[in-house]
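Below is the sequence, then the predicted model.
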Amino acid sequence: MRLSDLVQVLDGVLPPAAGSETILVGPELSDDAAVVRLPLDPGGAESPNDPRLVLTTDTIAPIVDEPEAFGAIAAANALSDVWAMGGRPLWALNLAFFPDRKLPLEILQRIMLGARDKCREAGVQIVGGHTVRNDDLKFGLAVTGAMEGKRARHWANTRALPGQLLVLSKGLGTGILGTAIKRGDTSAAETAAATASMTRLNQDAARFARELGATACTDVTGFGLLGHLRNLLRGSRLQAALRLRRLPVLPGAIEHLRAGRWPGGSQANLEAVEPNLIRRYASTDERAFELTRLAADAQTSGGLLVALSPDNAERLLENLRGTGHQAAIIGELHGARPDEVGRIELA
C-alpha cells in the first residue's frame, strides 16, 4: 500500500499522541513504532521510573524459497522497528497466515524455527502467537520492546537536526532482487548476498548509533529509502541532499533493475515522492536515473538510516564497515523554509 493511501485510511482512525500523557510517539508522523509510557502509579504524576515500551508489528510475504531463511528475514524485519526507535526488543508473538490446503504444515514449522533462531540471536523470547488459514502465505511478528535506560531518549522522526549527515547501514535492492529470486533469475551469489543482508539484525547498528549520539533514526523498509527519508524530513521540518553515487547497492540489484525486475510497489514509491524530488543531474545521466529508482525500491529488512553529527557519522561508518555492514554516508540535512520541508535534492 502506498504511503499516501495509508495516511488517508488511518486519518481519524488512530488516536493522536499529542496531548496524551502515555502515548509518547503515535502514528502522526509515520514513525517506525509506537512509544508509550506505562504508569507505575495510574493517575499519578509522570515518573522517570515509569517504563517506556516500544510496540510494533509487521508481516511479509516470502521473498526467498528456503522456509527457515524466510522466517529469519521476517523476524529481523519486525524486530528492526524497535531498534529504529532506539529501544531494545524483548518479547514477540508469531503472526502466521498459512495456506494449509496448499502447503504441508512442516513448512510452517520450519518458518517458525527460522524466526525462533533469529529472535534468540537478538535476545528476544517468542511467547505465543496467532495462526490464520489463508490463501497466501505471510509471516511476521508483533514485538514489544523497551527503551534502554530510564532516561534514554527515544528516536523519532521529529529529532533530526540541520547540519547532520545521513548514514545508511545496509545495501539497497532487496525489492528488485526479491522479484528476481521469485522468477529464478538470480545467481547463487546474488541470492546469498541478499539473504545475508536481510537476515542481518540491526541490533549492532542501533547500538553504535546510540553510543555516538544519533538523534534520529528510521529503518528503510516498504516505502523505500526516499519514502522513509521524506517522513524524517517532514517530522523534523528539514530538507536533504542525497548523494546518489554513494548509495550502497546489493550485488546484482542494478543489473536486475535494468532487466525490468522492478516491483510495482517500488514504482508506486517513486510516484509518491516525486513531488518532493529535485533532480540535480542531467536527463541523460542514466546511472543517476537508475540509482533514483533504486532509492525508491521497497525494501524488506533494510538498514537503518541514521542522522548524527559529521564527526560521529564518520565514526559510525567505520564501526559499521568494521563489523561487515555494507554502509555509507549518503547525504546531509539542511534547514528548510515552510515550502522546502520534505524536499530531497538528488545529485
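Structure's in. What do you need?

Going by C-alpha atoms from here, please, whenever you check contacts or count neighbours.
Will do.

For the chain, just list every one of the strands.
Listed in chain order, the strands of the chain (DSSP state E) span 23-25, 34-37, 52-60, 87-98, 125-133, 138-147, 165-168, 216-219, 238-242, 277-279, 304-308, 328-335, 344-346.

structure B:
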Amino acid sequence: MTVATPPAKPAPAESAAPRLTELARFAGCAAKISQADLHQALAGLPVASDPRVLVGHDTSDDAAVIKLRDDLALVETVDIFPPIVDDPYDFGRIAATNALSDIYAMGGTPLNALSFVAWPVDTLGTGSLRRVLDGAAAICAEAGIAISGGHSIVDEEPKFGLFVTGTIDPRKVVSNAGARPGDVLVLTKPIGTGVLTTAVKRNAAPERALAAAIASMTTLNRHAAEAMTTAGAAAATDITGFGLLGHLGNMLRASSTAAGTAIGARLSYAAVPVFERVTGFLKDGLCPGGTKRNLEYAAPQARFADSLAEPQRLLLADAQTSGGLLIAVAPEKVDALVADLRRRGTPAAAVIGSIVAADRAGVIEVTA
C-alpha cells in the first residue's frame, strides 16, 4: 500500500490543556446521526423542484449539484465533526481533507471553502485553534483553494469543518445513482480508521499506531477522482461515517431507483484493504458506537458468509473519517482504472466486488 507522506507540521505549544479527544464524545465521522434516525428525520422533506438542482438530498449523495449553465454547475457540501486525533494541526488537516472529499466524489473541482468552528476557548485557549486552522489551510492550499471566511461559536466540545464549493460540467457529474449490474467496485483507501482511533482514545494502543491512518486521512481524493473521471466511472461515493456497507447501500438504492430495477452488490471480504491491527482491536471489543449502529442498520440488507464473525462484519461497517472513493466502473475499464490509481499513488486500488441484479434493492452479499 502506498500512502502519501504528510508534510512537516508546526511543533505544538506546551499546554496543560486536556487532549482534544477527551472533550469529544464521538470521534470524527463516527459522530454522524445514524442512518435510521436520519432517514426518519428527513422523511417527508420536500424534494427540490427547482430544475437547476441536478443532485439533491433525495439520493443521499455526497454533495448537491446546482446547474448554472449548460457547461457549468456548482458542487456544494458541508462537513463538520469533533476531533478524531489529539494533535490540532492533524485534526485540521483531516477535517479539511474529509470535507473536500465530497467534491471529488462527484467528479468536481474545489473552488472555495468557508470554515466553521465550535471551540471551548476557556478550556483549550486559542493557540490550539490556530493550529487547527493552519492544518486546514495547508490542505486547502494543496487542493488549490483558499479558506476565504467562516463562522465560529463557543462550545464545550470542539468541532471543526468546512463548507466547500466546487465546479463541474453538469454533463460529467459522477453521482451515486449510476451503478448497473456488471460494474466492478474499486476502493481507493483502506478501512479501519474508526477502530484505530477508538483504540488510541481508550489507551489500548500508542498514538504511533495511527501513523498510517493519519497519512491516509490527510491524502486528498483528488488523484482518485482524476483517475475515476478519466476512466468514465458509472457511479461513485466516498466512504465516511456510515461505513463501507452504509455508503454502498446508499449507492445501490439510488441506482435501483434510477434504473427502475433492484440492484445489489457482491463483496469479497478478503479483497477489502484494511489497516494493520484493526481486526485484533475489534476482537478485543474496541469498537466505536457509530460502527455498531452502522452494522445494525446494514445487517438486514447484508448476507454474510457464515465464516465471517462479528469482528469482520463490524469492520465492513466501521465509521470511517476521510475515507477513500468507492467507484463503480464497467468491467472493460477496470484494469485501466486500477493501473491509473496505482500510477497516481492512491493509498489503495483494490477491486473488492461487483454490482449485481438483486431480488430487492440494496442487498449486499459478502463472501469470505
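Nice, I can see it. Predicted model only: the values in this text are computed from it and were never measured.

Give me the TM-score for this pair.
With the length set by TM-score structural alignment, normalised by the length of structure 1, the two chains reach a TM-score of 0.91; 328 aligned residues with a C-alpha RMSD of 1.5 Å.

that older thread, just name the most buried of the strands of structure 1.
strand 216-219 (a mean of 30; mean count of other C-alpha atoms under 10 Å).

still on that earlier bit, please tabulate the strands of structure 1 in TSV and include distance to Ser266 of structure 1 as additional columns.
Below are the strands of structure 1 laid out as TSV (distance: least, C-alpha to C-alpha, whole Å):
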stretch	distance to Ser266 of structure 1
strand 23-25	27
strand 34-37	25
strand 52-60	15
strand 87-98	24
strand 125-133	28
strand 138-147	19
strand 165-168	18
strand 216-219	16
strand 238-242	18
strand 277-279	15
strand 304-308	18
strand 328-335	20
strand 344-346	17
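
show me what contacts the equivalent of Arg230 of structure 1 over in structure 2?
Matched to structure 2 by TM-score structural alignment, Arg230 of structure 1 sits across from Gly249. By C-alpha atoms under 8 Å, 6 or more residues apart in numbering, the contact list for Gly249 of structure 2 reads 298, 362-364.

got it, and Arg266 of structure 2?
By C-alpha under 8 Å, 6+ apart, the neighbours of Arg266 of structure 2 are 353-356, 364-367.

go again using 10 Å as the cut-off
Neighbouring residues of Arg266 of structure 2 by C-alpha atoms under 10 Å, 6 or more residues apart in numbering: 184-185, 302-303, 352-358, 363-367.

Mind telling me what it corresponds to in structure 1?
Matched to structure 1 by TM-score structural alignment, Arg266 of structure 2 sits across from Ala241.

got it, and Leu74 of structure 2?
Taking TM-score structural alignment, Leu74 of structure 2 has Leu53 as its aligned residue in structure 1.

List the residues that contact its match.
23-24, 33-38, 82, 87-90, 144-148.

Mind doing that once more with 7 Å?
Counting by C-alpha atoms under 7 Å, 6 or more residues apart in numbering, Leu53 of structure 1 touches 35-37, 144-147.

what would those look like in TSV with distance to Ala298 of structure 1?
Formatted as TSV, the contacts of Leu53 of structure 1 follow (distance: C-alpha to C-alpha, whole Å):
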residue	distance to Ala298 of structure 1
Val35	25
Val36	28
Arg37	32
Thr144	24
Gly145	25
Ala146	27
Met147	28
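
Which one of the contacts of Arg266 of structure 2 is nearest to Asp155 of structure 2?
Ala302 (38.7 Å; C-alpha to C-alpha).
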